[in-house]
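*Asks:* What follows is a predicted protein model with its sequence.
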Amino acid sequence: MADHLTSLIDLHGPSRSSRLAELLISDHGLTAEAARKRLSRSKPPIHSFPIPLLPKQEAFVYHVKDRQTERFWQNFHRDLRETESVYGAAIDGLSARGGVVSVDEFSVISGAPILQKKQVAAVKVAQRLQDAGMTHTIDIQNYGSVIALRIPTLNSRGNVMYDVRQMAEGVLLDGIREWARRLGIASYNSIAIRGDDHPRTVGPYKWDLTGPSYLLPLKKSNAGKDQQGFTVADVFVGTVLNEYQIRYFIRKARGLLATRIGSVLPIIVADGFTGEAYTLGHRNGLMMATPESLFGSYAGSAFTSLVETLQNAAAIVSKNPSRLITLLSSLKDIAGRAGNLRGVLFELVCAYLIRNDGNSIDLGKKAYDPKVGKFYDIDIMCVRGKAECVLYECKAGEPGHVVTRAEVEEWLRRIPTFVEYVRANTFLREAEVRCEIWTSGEFDADALVMLASEKARRTNIRIDWKNGKAVRAVGTGLKEKTITDAIDQHFFKHPLSN
């Protein structure tokens, strides 16, 4: 009898106990009771995985020789999927985001509630996956702590840099918010997206985008009163989702049916979906969209270009500026009031204008301040040999945007951290460091008074600033008409500015 179980595991690999019981019955003629007892009495080298990840506390059984093999993790992942375990859904949701997410994002893609009776909470899912060795918490250089898949074979997503994905998905969320506003799918001023100071929860679940909706199909009558519905969405840039990677979203959408919060319109957005994913998603009532289906083929394809541009921003700005100009043109139709998109575009425009002013351009460097435990963005770093390093802060906004004194104070407070970052580079240890703040709008009167006072006071680290008109004048002086036209289009004269 002892050899039957061992031979099955040798042949089929590590498996959940119910699968092995079926094989003992079908292949070796045991009764159901005898198969159950055989599994319960198994001894080393046969083991049961110590962390309960399968539903109903079912065991995952393996031979010790398989413990560190690829087959172990693939079979475990298979069984988690087949039993519709929340841990399997979380692994696939994490995989869909490139295998790396912030703690906040994990609550979105885990498929688990923030807190709900008789359900495993997202924080518990994260802890158990880490205890099981499937994920771990790591520090991404210049970014901070994130939750990452530890087992490469569980991750089926292509490589898009974490910070690039964050920026690109932020831009996409901006576009979806504008789309929802224009169509009245959610209340105009109440739509929250990732990055906003908002919990973004509907019912017990967290989402990338949330907004109350008063569309007739989403309204319910409760005790004689109309009850609002909600629009919710999660987004993925740079990936085509399969049927497993959308299951976390289905868990959340269907979980809301058991609550009393009202009707919900669930939207999942990605570069594309496999045929199996479309079938499963539509069967479960999801709205499945791509940037192209939302904004048209011209603007939709621009998101692919945006990811590629952000991954190689410095090189493209310096060596292939025509690509930046094309990108600016193709994204103009979705910009609207999009803060994330405006910020990215303004940094690229400023880098383009600065590019001939130094030997090298770097975008998106991050300096760590140990006093507060945070990383701060250095939007643009321009280096002129060993002699000089200029650090630029870029502030973009809608036409008429005004930079306040508080924003200037915060920038000034971060300058010592920026300088320390530069000095840590032995090549730049003796370089003169300057800091400038550029905006697409204006500085308010108090901000200008502070800037003038600080400029006069600072002798070691000089500072300067440019408002939107001065930035545009740089483009005019360089005879960059296409860039100045883009500045006008996105920051001075946008048709949605009113």
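*Replies:* Sure, I can see it. All values derive from a computational prediction rather than experimental measurement.

*Asks:* going forward, measure contacts and count neighbours with C-alpha atoms only.
*Replies:* Noted.

*Asks:* downstream neighbour of the helix or strand where residue 90 lies in the secondary structure list?
*Replies:* Assessed by DSSP states H and E, residue 90 sits inside helix 86-96. Next along the chain after helix 86-96, taking DSSP H and E as the criterion, comes strand 100-101.

*Asks:* can you give me the offset of that following strand from its chain's centre?
*Replies:* Distance of strand 100-101 from its chain centroid, counting by CA atoms, centre = their mean, to the nearest Å, is 8 Å.

*Asks:* hold the first one in mind and look at this next one:
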Amino acid sequence: MTIENYILKNGPTLSGKIIEFYKNSGASDEAIRKRISRVGNTIFKIKGFFKNNQTFLYHKDQYNTDIFYTSLLFSIKTDAKKHYSIIIALDYHKGYMKKDNLASYSFSPVKNLKTHKSFLNVINDLIRLNIIYEEDEYYTLSPLFSESSSNNFNYYKAIELSEDLLANHFFNYTRSIGLISYNKGEFHSEFCKFQFGFTAPSYISGILKNDKILQPAFILADFLIGSNNNESSIDFFIQKIKIIKSQTKNNFLPFLITDVVTTEALKKLKENGIIIGFVDKIFGNEYTTLLESLISIVTNAGAVLKSHPEAYLDLLNQLNRLTEGKTNNLRGDLFELAVGYYYSNYCQSLTIGKKANYNGSFKDIDVYAVFQEKLIVCECKAYKAKIDLKKIEDWISNKIPFIYKSIKQNDNDKTIIFEFWSTSGFTDEAINLLEDKKKSLKKYEINYYSEKDILIKAETSKTKKITEIMKEYFVNQNV
């Protein structure tokens, strides 16, 4: 049987499988490799990242078919595990992840490490194969390589917010009991050339190295929330810890903080000396309920704010009660919901976290409110520092024209209004540009609101509760 006929019969495959098949017929390894190197122009190859220098071979007629994608994913799963860990991480997070965060969910080093392909090189391999894409600040998984679900940006945002909240509270918890140095915790940071969701030095007796010069041990943690964690979803953490153990003499305690794991995954984690921190055991059942509520509301924010706005208010109350009155890193994203809550009383339909699509590229829309005669597109920022000129230039020159074209390609003839809501206000240079563009633009309108403007809008709105929300969580009451 020729190699071409083998591939047509059995589907795309790795060179190792072909070698194994022909060896059973008595051919030598060298003879088989020569056959593979001489395959005709109907057989194409993908190489460069499978173990043992294997090549993935497929017939030209199989390209872009189901069997091509299924076979390629299976081959990556079995023989390119570092690449597969990134696919699993993106699939777990519903197809999206911030570029700065994804390395925490892989076991590829973020710094040069001999015999290990770097995280960025693994990413570039996957981009080259169109398995993942870059969308602004995110990496996105092609739906063709999703094993469990279709991409869902809002659900991803909900999971990301939950994991961020959890990381912040793990930081507060570990420093409150003296496990780590009080102000030394870092998020999505490097330890021994690998990235973790949280790292911090510890000087607790018993885990310190017994050297004349005091060297800290380290607390390492990653976070997985929102799905039942099986062996595939937790494998990245086990592999990362194994490599670090073989590379360093530094002492450390590895934590995986999660809500649910299968029996098999739990066994593997324990066998590898990993501390499993269950959310309900560390923070209590109320905290678990809070995360469930957060995920549900953020995932379905537009519908919730239109039909059940009291659920958003309940969420804020829960956060206030269980997070010592602070929303931590959630503040900016909850501000999107606050602006959505404001418009929910006026508009016909509402979308939070919409993706604008134009010619296959995407940009995020924080709040998208549809009225009978107009569309309002909001950019929402709850920063501590004022919005500067550079950010406004990017919004006016890049983001607004892109979203405008995205809307217009659907023959929408409504008036389009772009708004920038900033709880910290704007620099003088940014205001000058905004005023200039506000007067000169003709295709669409732009408006901008700083602290005082936001409070005025809240106080004159149909729902008085919005004023309380803005004052308590987002806007300095002394402006």
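*Replies:* Perfect, I can see it now. These numbers were taken from a predicted model, which means no experiment stands behind them.

*Asks:* Please state their TM-score.
*Replies:* For this chain pair, the superposition-based TM-score is 0.74 by TM-score structural alignment, normalised by the length of the second structure; 459 aligned residues with a CA RMSD of 4.8 Å.

*Asks:* Could you list the residues in contact with the helix holding residue 90 of the first structure?
*Replies:* Outside helix 86-96 of the first structure, the residues that touch it by CA atoms under 8 Å, 6 or more residues apart in numbering are 53-54, 77, 80-81, 100-101, 106, 109-112, 125, 129, 148-149, 154-157, 236, 239, 241, 244-248.

*Asks:* Likewise for stretch 240-255 of the second structure?
*Replies:* The contact list for stretch 240-255 of the second structure (CA under 8 Å, 6+ apart) reads 106-108, 192, 194, 207-209, 216-222, 273-277.

*Asks:* which of those residues are buried?
*Replies:* Using 16 or more other CA atoms under 10 Å as the burial test, the contacts of stretch 240-255 of the second structure include 106-108, 194, 208-209, 216-222, 274, 276-277 as buried.

*Asks:* mind listing which of those are in strands?
*Replies:* Among these, the ones falling in strands (DSSP state E) are 194, 217, 218, 219, 220, 221, 222, 276, 277.

*Asks:* and of those residues, the nearest to residue 301 of the second structure?
*Replies:* In terms of CA to CA, no member of these lies closer to residue 301 of the second structure than residue 222, at 26.7 Å.

*Asks:* give the contact list for that closest one.
*Replies:* 104, 105, 196, 197, 198, 237, 255, 256, 257.

*Asks:* export those residues to TSV and tack on secondary structure and neighbour count?
*Replies:* What follows is the contacts of residue 222 of the second structure, written out as TSV (DSSP: H, G, I helix; E, B strand; the rest coil; neighbours: other CA atoms under 10 Å):
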residue	secondary structure	neighbour count
104	helix	28
105	helix	27
196	strand	26
197	strand	23
198	strand	23
237	helix	23
255	strand	19
256	strand	20
257	strand	21
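
*Asks:* Return the distance of the aligned partner of residue 107 of the second structure in the first structure relative to residue 469 of the first structure.
*Replies:* Alignment note (TM-score structural alignment): residue 107 of the second structure maps to residue 111 of the first structure. From residue 111 of the first structure over to residue 469 of the first structure the distance is 47 Å, taken as CA to CA, to the nearest Å.

*Asks:* what do you get for residue 283 of the first structure?
*Replies:* 53 Å.

*Asks:* out of the two, which sits in the busier spot?
*Replies:* residue 469 (16 against 9; other CA atoms under 10 Å).

*Asks:* and the host helix or strand of that one, what does it pack onto?
*Replies:* Secondary structure from DSSP H and E places residue 469 of the first structure in helix 468-477. Helix 468-477 of the first structure sits against helix 339-354, strand 432-439, helix 481-487, with contacts defined as 3 or more CA pairs under 8 Å, 6 or more residues apart in numbering; DSSP states H and E.
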